[in-house]
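**Q** sequence plus the predicted model coming up.
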Amino acid sequence: MAQRRPTKWYISYAALRADQVPCNQRGHSYYCNCGSQEPANPYRRGCSAITRCARNTN
């Protein structure tokens, strides 16, 4: 029996969602609504005294 060699080591998002056009906007997820203005994974960092980050004291 002939052995099959894989051409790629992963399945692309395009292959998983072949019936839909993926979002081509930078920072948006393939699985979210492309029209939304909020990024898929917004960067959130904790604030501690040692980092001396700006804090909202209101």
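**A** Yep, it's here.

**Q** for the rest of this, base every contact and every neighbour count on C-alpha atoms.
**A** Will do.

**Q** tell me which element A14 falls in.
**A** Element membership for A14 (DSSP states H and E) is helix 13-16.

**Q** pasting the second one now:
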Amino acid sequence: NGCGLFCYHAIQLLSNAGQNDPATTLREFAENFLTLSVEEQTLFNTQTRRQIYEYSLQ
């Protein structure tokens, strides 16, 4: 579902954040996500599902 996709992407961001504050990384992601239109959120879900599926095939 969408919550799992959101969490998956958040974990990716944290793993790439390096020494950046994890709370700031998550807050910025959540705030930016809330500015997306419904269409953009749907696209986020579709693209993230595809990314997970492609990764599972490797």
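**A** Noted; the coordinates are in hand. Everything quoted here is computed from the prediction, not taken from an experiment.

**Q** and the TM-score between them?
**A** Once superposed, the chains reach a TM-score of 0.24 (TM-score structural alignment, normalised by the length of structure 1), with 29 aligned residues with a CA RMSD of 3.6 Å.

**Q** which elements pack onto the helix holding A14 of structure 1?
**A** If contacts are counted by 3 or more CA pairs under 8 Å, 6 or more residues apart in numbering; DSSP states H and E, helix 13-16 of structure 1 sits against no helix or strand.

**Q** residues of that helix that come out buried?
**A** Within helix 13-16 of structure 1, no residue counts as buried by 16 or more other CA atoms under 10 Å.

**Q** all helices of structure 2, in order?
**A** For structure 2, the helices defined by DSSP state H occupy 2-16, 22-34, 38-57.

**Q** can you add mean neighbour count and give those back as JSON lines?
**A** Formatted as JSON lines, those follow (neighbours: other CA atoms under 10 Å):
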{"stretch": "helix 2-16", "mean neighbour count": "13"}
{"stretch": "helix 22-34", "mean neighbour count": "13"}
{"stretch": "helix 38-57", "mean neighbour count": "12"}
